[in-house]
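Engineer: I'd like to go over a predicted model; first the sequence, then the structure.
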Amino acid sequence: MSIFEYNGSALVAMVGKNCFAIASDRRLGVQLQTIATDFQRISKIHDKLFIGLSGLATDAQTLYQRLVFRHKLYQLREERDMKPETFASLVSAILYEKRFGPYFCQPVIAGLGDEDKPFICTMDAIGAKELAKDFVVAGTASESLYGACESMFKPDMVCLYI
């Protein structure tokens, strides 16, 4: 069994017409044992940017704390919020920095950029980005989520149908 499957997770992000949706499960488990049913995998960075972290729960929480710290430093220096593309590059750099002892998590980033253009991407444990124009999935249920997303996704969906 992979260390990525130890706590289990399911994350999906999908884009629509000037909007996006990001969703996850709330179960925290240790293999087949359920520890909690209210675990938060998706976190708000600012009003137009969210990150979901699947994988080992302790590494996900540590990585999230580092990302919040770096975003606050960026806000102090630049006096503005990060664009989703910039934040994705930051996450990728932090993950690549720890490539020899990686964080065992797979981030999913979703946000609205300039002129409310939706942005979604996912990464592996060493920060290799996978940009998408339709949807991204992550976690132990990714095979099932791919099928559901491929059957339900239509280009330029309105927010109500995502």
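Structural biologist: Ah, there it is.
Engineer: Please count neighbours and contacts with C-alpha atoms only from this point.
Structural biologist: Noted.
Engineer: Which parts of the protein are strands?
Structural biologist: For the chain, applying DSSP state E gives strands covering 10-16, 19-24, 28-30, 33-36, 42-46, 49-55, 105-112, 118-123, 129-132, 135-139.
Engineer: Next one for the comparison:
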Amino acid sequence: MLEETAPEWLSEEVKTGTTIIAIEFNGGVVLGSDSRVSAGASVVNRVMNKLSPLHDKIYCALSGSAADAQTIAEIVNYQLDVHSTEIGEDPQVRSAATLVRNISYKYKEELSAHLIVAGWDRRGGGCFCPSFPPFAVGGSGSLYVYGFVDAEYHRGMSRKESQQFVVNTLSLAMNRDGSSGGVAYIVTIDEHGTEEKVILGNQLPTFFDQ
């Protein structure tokens, strides 16, 4: 007798299984991510934007469980709005990073998410992660590009150079990591505001083995 069964991917946790990156440049920051979302071995979303705004000039890049990461981003977005109203000015990037850190640590047994917080405030651009270098890379694809980032990143890059660096990093990771793919989302933040770009898969740079 045949029994109706749900697809296996319906019982799997939806994960961004991803490549995310944020780097500083003179006057601001650039964040980037791929767009693939998977549940088990199935791709359930090919074009998810994993760069989530926390405030006007503060964004976070999401990886891990899609539901957990989005929930953290929404909570921090709300708390920053309240904080901004209380102090009468835009919040600092450090405040956003602290909120993300506190929530992630408090619920570390329940949540499976990794966020990179970056943005621009009156003290200048900032990319925040545990060791506070001028860049941060995360997600499953980061294993394939850490060497590239360590070797090729340098301080003092222009806005355009930084954007291209992020695109190159994402393209390399998406070519090697089976959990990364789709399109590349880029957000550039400086004192003048934010600029969002989408680079389609067929517009990404190609390298030797492609």
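Structural biologist: Looks like it arrived, so ask away. Keep in mind it's a predicted model, so treat the numbers as computed, not measured.
Engineer: Tell me which of the strands of the first structure sits most buried.
Structural biologist: Using mean count of other CA atoms under 10 Å, the stretch among the strands of the first structure with the largest mean neighbour count is strand 105-112, at a mean of 27.
Engineer: from the chain's centre, how far out does the helix ranked longest in the second structure sit?
Structural biologist: The single longest helix within the second structure, with elements called by DSSP state H, is helix 66-87. Distance of helix 66-87 of the second structure from its chain centroid, counting by CA atoms, centre = their mean, to the nearest Å, is 16 Å.
Engineer: With the first structure overlaid, how far apart is it on average?
Structural biologist: Aligned to the first structure and superposed, helix 66-87 of the second structure gives a mean residue distance of 1.3 Å (mean CA distance after the TM-score superposition for the first structure).
Engineer: who does that helix touch, helix- and strand-wise?
Structural biologist: The helices and strands touching helix 66-87 of the second structure, judged by 3 or more CA pairs under 8 Å, 6 or more residues apart in numbering; DSSP states H and E, are strand 14-15, strand 51-55, strand 58-64, helix 93-106, strand 113-121.
Engineer: Return the distance of the last one from the chain's centre.
Structural biologist: Taking CA atoms, centre = their mean, one finds strand 113-121 of the second structure lying 8 Å from the centre of the chain it belongs to.
Engineer: for the residue positioned nearest the centre of the first structure, what are its contacts?
Structural biologist: Closest residue to the average C-alpha location of the first structure: V108 at 1.9 Å, with CA atoms, centre = their mean. Residues near V108 of the first structure by CA atoms under 8 Å, 6 or more residues apart in numbering: 11-13, 51-53, 120-123, 136-138.
Engineer: what about 6 Å?
Structural biologist: Neighbour list for V108 of the first structure: I51, G52, C121, T122 [criterion: CA atoms under 6 Å, 6 or more residues apart in numbering].
Engineer: Distance check, G52 of the first structure against A21 of the first structure.
Structural biologist: Using CA to CA, to the nearest Å, we find G52 of the first structure at a distance of 11 Å from A21 of the first structure.
Engineer: What of V136 of the first structure?
Structural biologist: From V136 of the first structure to A21 of the first structure the distance is 11 Å (CA to CA).
Engineer: between those two, what contacts are shared?
Structural biologist: Common contact partners of V136 of the first structure and A21 (CA under 6 Å, 6+ apart): A13.
Engineer: Make TSV out of the helices and strands packed on helix 66-87 of the second structure and add distance to R159 of the second structure.
Structural biologist: Converted to TSV, these look like this (distance: least, CA to CA, whole Å):
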stretch	distance to R159 of the second structure
strand 14-15	31
strand 51-55	18
strand 58-64	17
helix 93-106	19
strand 113-121	14
